[in-house]
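[1] what's the 3D shape of this:
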Amino acid sequence: MAISEFEVKRCEREMDKFLSAHRPPAHIRQEVDLAYRLDNQSVEIFEIRPDWKDSTEKIEIPIAKATYVKAKKEWKVYWQKSDMKWHRYEPCPTVKYLEEFLSVVGEDSFSCFFG
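    Take a look at the predicted model:
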């Protein structure tokens, strides 16, 4: 089940705050940038870079994902390993609020999200 329109607006506001604090400086955003997408009940943060084979093409590199479980009123936290699959972030597998997820990603204590 998708999150409500009210929750979508709240997510967008929080994500915009996160990006404004973590995006690279404007002069290098053509080389590397951060973005997010909302898809049903999930929020995904990804990096945007030129493709190494064709610099006119852009590629997206997933960084972190949180999926809201409405029945439990919590967000499941994921990171993408080198096998290109999403895995639960074991140091903090769930959080109550999206802001907590963004804090975990921003701190990146175990270098799982930003390397």
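[2] please make it C-alpha for all contacts and neighbour counts, starting now.
    OK.
[3] what about the longest strand in this protein?
    Using DSSP state E, we find that the single longest strand of the chain is strand 58-69.
[4] can you point out the buried residues in that strand?
    K58, E60, P62, I63, A64, K65, A66, T67, Y68, V69 (16 or more other C-alpha atoms under 10 Å).
[5] once you drop chain neighbours, what's closest to the last one?
    Computed as C-alpha to C-alpha, 6 or more residues apart in numbering, the closest residue to V69 that is not its neighbour in sequence is W75, at 6.1 Å.
[6] rewinding a little: quick check, nearest of the buried residues of strand 58-69 to D83?
    When the buried residues of strand 58-69 are compared for distance to D83 (C-alpha to C-alpha), P62 wins out at 12.1 Å.
[7] following up with a second sequence; could you model it the same way so I can compare the two?
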Amino acid sequence: MTISEFELKRCTRALDQFLLAKRPLAHLRQQLDIGYRISGQSVELFESRAHPRDPAQRLESGLAKAVYVKKDQLWKIYWSRADMKWARYDPHPTVRQFSDFIELVVEDVHGCFFG
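    Just a heads-up that it's a prediction; the model follows:
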């Protein structure tokens, strides 16, 4: 089951505000950028870089992920480890509001999302 249309709009609005604040300057985005994708009940923030040998290709690495659990009405939070596998964000594994997820990523108190 996917995220409801209402929740999807709320997520998109929060994500667009996040990108306005966190994306690199326009002239740097060819080398490094930040984006997001929404798939099913999952929202993933990722970093996109130019491939070192072929700048026309892009390499993506995950930054943060939130998965909506409808029956519990909460978001589970994950971060991408160095081995590129998603791990539960133990300092704060769940939040009730998507905006709280964005706030945790921005604050990045434990250096899990942006290092």
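[8] could you get me the TM-score between them?
    Aligned and superposed, the two chains score 0.96 in TM-score terms (TM-score structural alignment, normalised by the length of structure 1); 115 aligned residues with a C-alpha RMSD of 0.9 Å.
[9] quick one on the thing from earlier: who touches the longest strand of structure 1?
    By C-alpha atoms under 8 Å, 6 or more residues apart in numbering, the surrounding residues in contact with strand 58-69 of structure 1 are 3, 41-51, 74-80, 98, 101, 105, 113-114.
[10] out of those, which are inside helices?
    Judged by DSSP state H, those include L98, F101, V105 as members of helices.
[11] I figured the first one hits C11, correct?
    Yes - if you go by C-alpha atoms under 8 Å, L98 of structure 1 and C11 touch, sitting 7.3 Å apart.
[12] looking at those two, which is more packed in?
    Higher neighbour count among L98 of structure 1 and C11: L98, with 21 against 17, using other C-alpha atoms under 10 Å.
[13] please tell me how far that one sits from Y36 of structure 1.
    Remark: distance between L98 of structure 1 and Y36 of structure 1 (C-alpha to C-alpha, to the nearest Å) = 13 Å.
[14] and for V69 of structure 1?
    Taken as C-alpha to C-alpha, the span from V69 of structure 1 to Y36 of structure 1 is 19 Å.
[15] F18 of structure 1 too?
    Where Y36 of structure 1 is concerned, F18 of structure 1 sits at a distance of 10 Å (C-alpha to C-alpha).
[16] what's stretch 100-115 of structure 1 in contact with?
    Against stretch 100-115 of structure 1 from outside (C-alpha under 8 Å, 6+ apart): 15, 18, 22, 63-64, 66, 75, 77, 79-81, 92, 95.
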